[in-house]
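Student: missing the sequence, but the structure's below:
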């Protein structure tokens, strides 16, 4: 699989100052949420959910790549049961990170 554009590799984390920041540990800010809507008001819970989703993006991308490989193997009738189990674990962990829950 070729990469069209390079992104900052994970892990990314959410930090809370006056608004939520997504950053690479020990490296600095990637982006911020909490800029508000057109009226200037911001929903703190929605901002936090958005930050979690952004921070989980590298994990979600990796899980989707693994799931695609497992499904391609399955569709070809290849024995991919162990990778599928690993892919399920990876996918659940990425989803939990995005949703703020436990894997």
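Tutor: Here it is on my side, so go on. Just so it is clear, the model here is predicted, and its values are computed rather than measured.
Student: Every contact and neighbour count from this point should use C-alpha atoms.
Tutor: OK.
Student: Contacts for the helix or strand harbouring residue 68, please.
Tutor: According to DSSP states H and E, residue 68 maps onto helix 57-75. Here helix 57-75 makes contact (C-alpha atoms under 8 Å, 6 or more residues apart in numbering) with 9-12, 79-80, 83-84, 87-88, 90-91, 94-95, 98.
Student: ok, structure two:
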């Protein structure tokens, strides 16, 4: 089955993240990682990520940067499951379809 085509209104991918940049402000030190999406003339800064430590910050930035790809994969998975017979869906994927639809709705605001 072909991928189901959905039109989402988020900035198109691929999204990327930068290595943490370290700052000193006042008496504290912190780092920040940003997620970017390509625009027509320049990259858009989609998110600024800070975390309790650098590893968490980078992991969170990676997850955000993967969002367009994850959304596309979720669209495809839903279409694949919906393409099965009702018997196959209920037997092989009893909760997967409702979970996938809920995640898609959360990601798209119900688009």
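Tutor: Sure thing, it's come through. Predicted, not measured: the structure shown is a model, and the values here were computed from it.
Student: rewinding a little: what about the contacts of helix 57-75 of the first structure, which are in helices?
Tutor: If you go by DSSP state H, the contacts of helix 57-75 of the first structure have 83-84, 87-88, 90-91, 94-95, 98 in helices.
Student: now, which of those sits nearest residue 43 of the first structure?
Tutor: residue 98 (17.6 Å; C-alpha to C-alpha).
Student: Show me what the longest strand along the second structure is packed up against.
Tutor: Longest strand in the second structure, counting residues (DSSP state E): strand 28-38. With contacts taken as 3 or more C-alpha pairs under 8 Å, 6 or more residues apart in numbering; DSSP states H and E, strand 28-38 of the second structure sits against strand 16-17, strand 21-25, strand 43-49, helix 54-65.
Student: Apart from its neighbours in sequence, what residue is nearest residue 108 of the second structure?
Tutor: residue 8 (7.2 Å; C-alpha to C-alpha, 6 or more residues apart in numbering).
Student: in what helix or strand does the one you found lie?
Tutor: Here residue 8 of the second structure is assigned to no helix or strand, by DSSP H and E.
Student: gap between it and residue 69 of the second structure?
Tutor: Applying C-alpha to C-alpha, to the nearest Å, the value for residue 8 of the second structure to residue 69 of the second structure is 12 Å.
Student: and if you look at residue 47 of the second structure?
Tutor: In terms of C-alpha to C-alpha, residue 47 of the second structure sits 17 Å off from residue 69 of the second structure.
Student: distance from the centroid: which residue in the first structure tops it?
Tutor: Residue farthest from the centre of the first structure, counting by C-alpha atoms, centre = their mean, is residue 77 at 29.7 Å.
Student: Now check the second structure for the residue matching residue 11 of the first structure.
Tutor: Aligned by TM-score structural alignment, residue 11 of the first structure pairs with residue 14 of the second structure.
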